[in-house]
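Enquirer: Here is my input, please return the structure:
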Amino acid sequence: MTCVIDRHPCEDSPWLGAMTLHPEPESVPRARRWFRKFIAPYNLACSVDDCALMISELVTNAILHGRSDGVGVVRVEWFREGASLRVEVHDPGCPADVRLRRPDADDVHGRGLLLVDSLAASWHFGPSRFGGTVVSFVMADAWPA
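Expert: Presented below is the predicted three-dimensional model:
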């Protein structure tokens, strides 16, 4: 199985769902699809397209730079925090390797975190509670007040 989806059974929990993906290129479109499917019932007021794009970029980075050696996994989780949506992408890589790049116009790669930085209300990276790295973003006003 290449994707495992979890949903929290408690309506009052800020944790809305998660998926665990193998570090392979097919996981990027799978993450977009599953996020769209499982976030739909929550009727987000923010752009689901922007969220899916940022998830794509972060999952791609996790696969390319997560140093999983084929053994680790990429985990995506999403939470409600008041009126905001927070999405976390965990991988087995080193937090010190995360950096916002300013690529030249002719560079083919290096725009993932730049996109996240421009679309999200905020973003953060650091050590993951699962070991490795977590990169997260927050979409403000994801739900009407």
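Enquirer: drop to CA atoms for contacts and neighbour counts, all remaining ones
Expert: Fine.
Enquirer: For Ala62, list the residues it contacts.
Expert: By C-alpha atoms under 8 Å, 6 or more residues apart in numbering, the residues touching Ala62 are 23, 74, 89-91, 93.
Enquirer: element containing Ser136, please.
Expert: Assigned by DSSP states H and E, Ser136 falls within strand 133-139.
Enquirer: returning to that earlier point: among the contacts of Ala62, name the ones in strands.
Expert: 74, 89-91 (DSSP state E).
Enquirer: Out of the residues you listed, which is nearest to Leu114?
Expert: Val89 (16.0 Å; C-alpha to C-alpha).
Enquirer: before we move on, back to that, how about a markdown table for the ones in strands among the contacts of Ala62, with distance to Arg67 and neighbour count added?
Expert: Formatted as a markdown table, the ones in strands among the contacts of Ala62 follow (distance: C-alpha to C-alpha, whole Å; neighbours: other C-alpha atoms under 10 Å):
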| residue | distance to Arg67 | neighbour count |
| --- | --- | --- |
| Val74 | 11 | 25 |
| Val89 | 14 | 24 |
| His90 | 12 | 27 |
| Asp91 | 8 | 30 |
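Enquirer: one more, for comparison:
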Amino acid sequence: MAYTLDRYPREESPRLGAMALPPEAESVPRARRWFRKFITPYNPACSIDDCVLMISELVTNAVVHGRADGHWVVRVEWFREGGSLRVEVHNPGLPENVRLRRPDANDAHGRGLLLVDSVSDSWHAGTSRFGGTMVCFRMTDAWPS
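Expert: Next comes the predicted model:
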């Protein structure tokens, strides 16, 4: 696993940090631990626990649904944009496969994006700048002015 911290984010470069994780189940708790460790010193006003929960869901989806012929990684990046915190998760999957589902009560899977939709202030999915899929969520008022 590799990680990067951007100690002095600026308006033209608002990234606070990034992780590159192998596409394996163990990456989910690693992502939770490292995000918590590196976001805490920035003292966001939003719930770190909520962000960690959503990162868990998105990294799990990236590991399960990401596809590539060769070596690939799941990338997690987090940004301070004004008063908002934006977290992106990238994988080499197909962006058109990302959809919000409404699973039945006895369905074992399919609640990850529903959870992100209900906890975050907003979220969206699209094409990653690395190729593949990017899903992100935003927490507004993470740093009130």
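Enquirer: sorry, back to before: and which of the ones in strands among the contacts of Ala62 of the first structure is nearest Val116 of the first structure?
Expert: Val89 (12.4 Å).
Enquirer: That closest one pairs with which position in the second structure?
Expert: Mapped onto the second structure by TM-score structural alignment, Val89 of the first structure lines up with Val89.
Enquirer: repeat for Leu114 of the first structure
Expert: Aligned counterpart of Leu114 of the first structure in the second structure: Leu114 (TM-score structural alignment).
Enquirer: in the second structure, which spans are helices?
Expert: In the second structure, the helices defined using DSSP state H lie at 27-39, 48-65, 112-119.
Enquirer: Next, the mean deviation of the strand holding Ser136 of the first structure compared to the second structure.
Expert: With mean C-alpha distance after the TM-score superposition for the first structure, strand 133-139 of the first structure departs from the second structure by a mean of 0.3 Å once superposed.
Enquirer: what sits up against that strand?
Expert: So strand 133-139 of the first structure is in contact with 46, 51, 58, 66, 84-95, 116, 120-128, going by C-alpha under 8 Å, 6+ apart.
Enquirer: Could I have the PyMOL command that selects the buried members from those residues?
Expert: Buried subset of those, written as a PyMOL selection, criterion 16 or more other C-alpha atoms under 10 Å:
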select buried, resi 46+51+58+66+84+85+86+87+88+89+90+91+92+93+94+95+116+120+123+125+127+128
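Enquirer: out of the ones in strands among the contacts of Ala62 of the first structure, who's nearest Ala40 of the first structure?
Expert: Nearest to Ala40 of the first structure among those: Val89, at 19.3 Å, using C-alpha to C-alpha.
Enquirer: In contact with the residue lying closest to the closest one once chain neighbours are set aside, which residues?
Expert: Closest residue to Val89 of the first structure apart from its sequence neighbours, by C-alpha to C-alpha, 6 or more residues apart in numbering: Val76 at 4.5 Å. By C-alpha under 8 Å, 6+ apart, the contact set of Val76 of the first structure is 18-20, 87-90.
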